[in-house]
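1. Below are the sequence and a predicted model for it; my questions follow.
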Amino acid sequence: MPRLPILLLSAAVLAACGSTPERSTAASGAAAVEPRVTEHRDGDDLLTAGLGLDGLRAMAPPAWADPTNPTPAELRRRAIWSSWRGIADLSPGGGYGSLYGSVQAVPGREYSALARLPGARHPHRVLVQVPDAFDLQRRCVVVAPASGSRGVYGAIAVAAPWALPRGCAVAYTDKGAGSDYVDLDARTGVRLDGTTAPLDGGGDLAFAPELPEGATGVAFKHAHSGDNPEADWGRHVKQAAEFALDVLGRAFPHAAPFTFADTRVIAVGISNGGGAVLRAAELEGDWLDAVVAGEPNVYVEGHGGRPLYDFATEAALLQPCALLHVPADELPQPPLRAQVEPLWQARCASAAAAGLVEGADTAAQARSAYDRLRANGWTDEAIRAGVPSVGFDLWRSVAVTYASAYGRYGIGEHPCGFAFAAQNPDFTPRAATADERNAWWADAAGIPPGNGVGLVDSKVAPPDFTLPGLQCLRALYDGQGADAGRVRAGIAATRAAAPRPGLPVLVVHGTDDGLIPPVFTSAPYVAMARAAGRDQVRYWQGRSGEHFDAFLAFPAYGARHAPMLPYVYAALDRVEAYLDGRAPLPEDALIPASGRGLGAVEAAQLPMP
């Protein structure tokens, strides 16, 4: 099938996306848009881009034939490889493809476009995978917003292995984030097909911000769009569902129209994607049939709820010191533990000097930091599982990007002086190379540092180099002034409400999640929903489950923690059975899952409720 012209979904076309008072009986206004269409069969497919399990497990990414000019097909294959490896435990002993999950080849078509919410400054990506074996007798769309800040394929491992072999279409959205990086030095952005192009070249650039005079480094949508995408996560999910209805009408014109009245729509996501589907659940209208939210980043007022920015900035300041209070043999080891432990000791000393902790020596200061975290609601499990977030400097990178998004700051406007750029070995900024630019869209996770792009911290100063910047970031939450008020207003706009009455919602979360602790997120959400009378909300808690299934490929993590993807797939099974009338909604469960120790995962370690 030839590729069709590419248009931008305008705010006017999609003005009906905000809410729908009754269940729709017609496809959305997106029907006027011509998406980009590609076919995937004969050595290629929708689920793994032809890589199969062995190809996904390969340590090296799929190579370009010409590194100076990767093709759209090569970029897609590499983006799918990267997205799978960022989410799933694909290690030979992890059980993927044998105990749970599927990587069978699923031929079909992909339809992609740039969409824009009414009032948004910039577009975001939507993409629908339509299997050749789409079941016209059981019309089904699974909507899957990307986890974290990943690109449009960021939820492929979450939704596609369950949906595509069943004959369901999958609708993806990058929900206003993604890896459409702009090189401010070369003045290039990313086109719809993943290739780079000049910012002044017109056409289908996924992110083309206005550039301040003299801007250098790297810009990306989550930090620099000025749209605070998290406030609109639910609308992103609904818009992707509407785009899917239009796409199905194009794919099967003899069976059109496809409507919310005759097409089942299930939303599933993990992490930020889990928060997005819960935000979609609160939208008016009978357009959504069920929701499965894994380890959701969701913020509610009351019931112990805390926003990500609050607990992330707190952890960034205190957790490096607090971890010294936990016996080393109780921790999965972070990268380069021997190198980072002196930095943790320095944090204890600088935190004591700043009045953040008490104590005359490192041991007392570490105990004080640990006690403060516990007093503020952190569980022992979440503190221990915070090791990778500390080791990879994830807390700081999250706080920098989210502060910019919540405050709707543009390029060069970060109130704490942070920026992003390619870096030399000594962390000084430099211009990116063409090879780095070419790989960003496929490889990057949507938030630097990573893939050749690092944080530029203007406040770096000895002896604890990152502390001044972190204190500035924290003050944007608990301090005074216009910038703090601006950031807090952005956070307030992300608060979740109860789901629509009667909507089945199944929340799945690991008890050992150290990045999105359930005590601050999923547990308060469930309590809020039930207090509002939503009796079809269910809560599965997985013992020993942490946030990053992909980390379980490292022996120290796989030995201690159970994967959560099997329970997301099982939750989809259960809501499908409920919608079919074959079974009641499952009850709440505390699941006795366990890590695999020194061997391979066995079915007994992953009991299903």
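-> Yep, it's here.

2. drop to CA atoms for contacts and neighbour counts, all remaining ones
-> Noted.

3. helix or strand for the residue of the chain most remote from its centre, which one?
-> Computed with CA atoms, centre = their mean, the residue of the chain farthest from its C-alpha average is A360, at 40.7 Å. Using DSSP states H and E, A360 sits within no helix or strand.

4. Can you get me the start-to-end distance on stretch 166-183?
-> Stretch 166-183 has its terminal residues 41 Å apart, counting by CA to CA, to the nearest Å.

5. Show me what counts as buried in that stretch.
-> 167-183 (16 or more other CA atoms under 10 Å).

6. just stretch 211-219 next, same as before
-> Neighbour-count burial for stretch 211-219 flags 216-219 (criterion: 16+ other CA under 10 Å).

7. Then stretch 148-166?
-> In stretch 148-166, counting by 16+ other CA under 10 Å, buried: 148-165.

8. Then stretch 599-609?
-> Buried residues in stretch 599-609, defined by neighbour count with 16+ other CA under 10 Å: 601, 606.

9. Determine how far it lies from the middle of the whole chain.
-> On the basis of CA atoms, centre = their mean, to the nearest Å, stretch 599-609 is displaced by 26 Å from the centre of the chain it belongs to.

10. here's the one I want to compare it with:
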Amino acid sequence: MNRPSIRIAAVGAMLALAACATTSRTQEPAPMFSAPRTTEHRGDDDLLTAGLGLAGLRAMAPPAFADAEHPTPQELRRRALWSNWRGIADLAPGGGFGELYGSANAVPGREFSAFATVPGAKSAHRVLVQVPDAFDAGKRCVVVTASSGSRGIYGAIAVAGAWGLPKGCAVAYTDKGAGTDYFDLDAGKGVRADGTVAARGEGLAFEPGTPAATGVAFKHAHSQDNPEADWGRHVKQAAQFALQSLDAAFPQAAPFTFDNTRVIAVGISNGGGAVLRAAEQDADWLDAVVAGEPNVYGPGEGGRALYDYTTEAALLMPCALLHLQNLPQPPLTAQSAPLWTQRCVALKEAGLIDGADTAAQARAAYEALKANGWTDDALRAGALSVGFDLWRAVAVTYASAYGRYGFGELPCGNRYSALGADFAPRPATAVERAAWWSDASGIPPGAGVHIVEPNPAAPLTTLRCLRGLWTGDDTDARRVRSGIAQTRAGLPRKGLPVVVIHGTDDGLIPPAFSSMPYVRQAQSAGRDVRYWQVRHAQHFDAFLGLPDYGARYVPLLPYVYAALDRVDAHLDGAVALPGDAVIATTPRGAGQALKAENLALPK
């Protein structure tokens, strides 16, 4: 196997020197970066898939570790790429990836990585830059991105990497202060820069301030930084690190600056929100932005904070779904209906809905959600989040982050731990701990880490507590809402081309609460924002491998790639920016392969 070589000292010195540089477009010193690493990825270990290719990414089992307790950095990286590709893209045969859109072909090159810290933050965020061997110093381009959800540093590989690397662009990533740098409080161990496990004080990416506790801490929930408030700065620091990395990669062509290097920002979901936050900065450092299904708490009328509609959905949606017909599968109705019926009863007993029977109660919950802006399409697609308990998972983590709580301080009593067969908290094993960095999605439950529920016999108690942090007026509620207010987005910089793409059926981040009010306000203010609304697209391309989802919905990634193509060509002076569009797609139906006519991509 062609193992990547690591050159730390020489490149680290070059990056440290480059950190003192300034650029004329920003007129500010670039940040300092720590723990710089450079690895080479060629042959059977490329930048885009670590040698797995499309066939390897489609494999149902993850790449194995030779020693499950002590995987190597190379093994961890390969497995992290496998996990993040599969978590974002529809790679199933017949889904169109690699045929109608996208590429997983090998791209040889180098990776530069480091830790970066925004002013005032307690914890660092990871930055990583992939520089393909085919990078053209004569046509300098950087694609900067942020991970979707709470994913680790490779969380946008299928978004930015799949588009930028084959075109010869460098791609800069940030985990935006979230990621998979978990810390085992029982063992006193966390994750180093290369993904391996080590003890406190040994160069860890994240160390919680809680020295004596049990369970698992992770950066998004327990850094006490409210990282979402700094998403735009995270993205900019990743772009600055890209310029410094290019200086180190091509010293004969240095300096690389925002003046002489094209920088396009792209992201989806939380990553889409992050690049929109980067777009609002006044300094002229970005050339264009493409944001897919963005979690953005915009300035316009109708915008709702993620925490608001997440906690509302966590309470009401299980009951409300009983009122709808033709729900996508999973969740399986036969298994879910009894649990959802119990939720209706609990909501009625708590005085949150009315209704003499289940049908009336479900209708009341449904009407409450409809009155607050939920559409039938969003509710149907939201059934997936109900089935996977995603609403509660998001609410618990984000409440902790917004309130800047440390481990064990969340007012609703939740914490995180490995669980035994009896569902009681237990210490994690060395095997579980070793795989967290590569396998976790950045938000439990997952990868052997679970939410410890303080009220297992009465889950509505915790959900009402979490909802109360938005609707209440006690000290904790004001603390959480203060953190949420810090995440409100502003308008993009004047003259900056921005394309926003959103599926009309998105059930996790409904466009009515996010993209639509953001675009409406930005366009009213004269900003250069274009909006593509994609019919029959929901939030999770990765779930289109499930037969019923693949039959009903189209993927969103093709439209993100198409928007990037159009924006890039516009910056070349070749075409006009795309206009607003409502894209009338045609679902492929059961048992059918996706075809170009299903997508109806804008010309």
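-> That came in fine, so what should we check first? This one's a predicted model, so the numbers in the text were calculated from it and none came from an experiment.

11. Let me see the TM-score of these two.
-> Laid over one another, the chains give 0.96 as their TM-score (TM-score structural alignment, normalised by the length of structure 2), with 596 aligned residues with a CA RMSD of 2.0 Å.

12. Let me have the buried residues of stretch 211-219 of structure 1 in TSV, extended by distance to L506 of structure 1.
-> What follows is those, written out as TSV (distance: CA to CA, whole Å):
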residue	distance to L506 of structure 1
T216	45
G217	42
V218	38
A219	36
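
13. Looking at these, which are in strands?
-> The members of these that map onto strands under DSSP state E are 218-219.

14. Just to confirm, what residue in structure 1 is aligned with W374 of structure 2?
-> By TM-score structural alignment, W374 of structure 2 lines up with W378 in structure 1.

15. Its match: what's it in contact with?
-> Residues in contact with W378 of structure 1 (CA atoms under 8 Å, 6 or more residues apart in numbering) are 517, 519.

16. element containing it?
-> Using DSSP H and E, W378 of structure 1 falls outside every helix and strand.

17. doesn't A280 make contact with A496 of structure 1?
-> No. In this structure, A496 of structure 1 is not within contact of A280 by CA atoms under 8 Å, at 9.5 Å.

18. Tell me which stretches of the stretch 401-550 of structure 2 form helices.
-> 430-439, 459-471, 475-485, 515-524, 547-552 (DSSP state H, counting those that start in this stretch).

19. Looking at structure 2, name the residue matched to C348 of structure 1.
-> Under the alignment (TM-score structural alignment), C348 of structure 1 maps onto C344 of structure 2.

20. which one of the helices of the stretch 401-550 of structure 2 is the most hemmed in?
-> Highest mean neighbour count among the helices of the stretch 401-550 of structure 2 (mean count of other CA atoms under 10 Å): helix 430-439, with a mean of 22.

21. can you name the residues of structure 1 that it overlays?
-> Residue span in structure 1 matched to helix 430-439 of structure 2, by TM-score structural alignment: 434-443.

22. Need the three-state assignment for V290 of structure 2.
-> Secondary structure assignment for V290 of structure 2 (DSSP: H, G, I helix; E, B strand; the rest coil): strand.

23. What number of residues are in the vicinity of it?
-> V290 of structure 2: 27 surrounding residues under other CA atoms under 10 Å.

24. what's the counterpart of it in structure 1?
-> So V290 of structure 2 corresponds to V292, using TM-score structural alignment.

25. Would you check how far apart its match and L565 of structure 1 are?
-> For V292 of structure 1, the distance to L565 of structure 1 equals 12 Å [CA to CA].

26. How about A206 of structure 1?
-> 30 Å.

27. quick revisit: which of the buried residues of stretch 148-166 of structure 1 fall in helices?
-> Mapping these onto helices (DSSP state H) picks out 156-163.

28. can you list these in CSV and add distance to H414 of structure 1?
-> CSV is the format used below for those (distance: CA to CA, whole Å):
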residue, distance to H414 of structure 1
I156, 32
A157, 34
V158, 33
A159, 35
A160, 37
P161, 39
W162, 41
A163, 41
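
29. Pick out whichever of these sits closest to E314 of structure 1.
-> V158 (29.6 Å; CA to CA).

30. pretty sure the match of C348 of structure 1 contacts Q361?
-> Yes. In terms of CA under 8 Å, C344 of structure 2 counts as a neighbour of Q361; the distance is 5.9 Å.

31. what's the distance between the nearest residue to A159 of structure 1 once chain neighbours are set aside and G154 of structure 1?
-> In space, A159 of structure 1 comes closest to A144 once its chain neighbours are excluded; the distance is 6.2 Å by CA to CA, 6 or more residues apart in numbering. Per CA to CA, A144 of structure 1 is found 9 Å from G154 of structure 1.

32. which residues are common contacts for those two?
-> Counting by CA under 8 Å, 6+ apart, nothing touches both A144 of structure 1 and G154.

33. Return the distance of the match of helix 430-439 of structure 2 from the chain's centre.
-> 20 Å.

34. That stretch vs structure 2, average distance?
-> Compared with structure 2 after fitting, stretch 434-443 of structure 1 deviates on average by 0.4 Å (mean CA distance after the TM-score superposition for structure 1).

35. Can you check which part of structure 2 the helix or strand where D573 of structure 1 lies sits on?
-> If you go by DSSP H and E, D573 of structure 1 is part of helix 565-579. Residues 557-571 of structure 2 are matched to helix 565-579 of structure 1 when aligned by TM-score structural alignment.

36. Aligned against structure 2, show me the partner of H224 of structure 1.
-> Using TM-score structural alignment as the criterion, H224 of structure 1 maps onto H222 of structure 2.

37. hmm, I was thinking of G481 of structure 1
-> Checking TM-score structural alignment: G481 of structure 1 goes with D474.

38. Who are the packing partners of the helix or strand containing L127 of structure 1?
-> In the assignment (DSSP H and E), L127 of structure 1 maps to strand 124-131. Applying 3 or more CA pairs under 8 Å, 6 or more residues apart in numbering; DSSP states H and E, one finds that strand 124-131 of structure 1 makes contact with strand 108-115, strand 169-173, helix 233-251.
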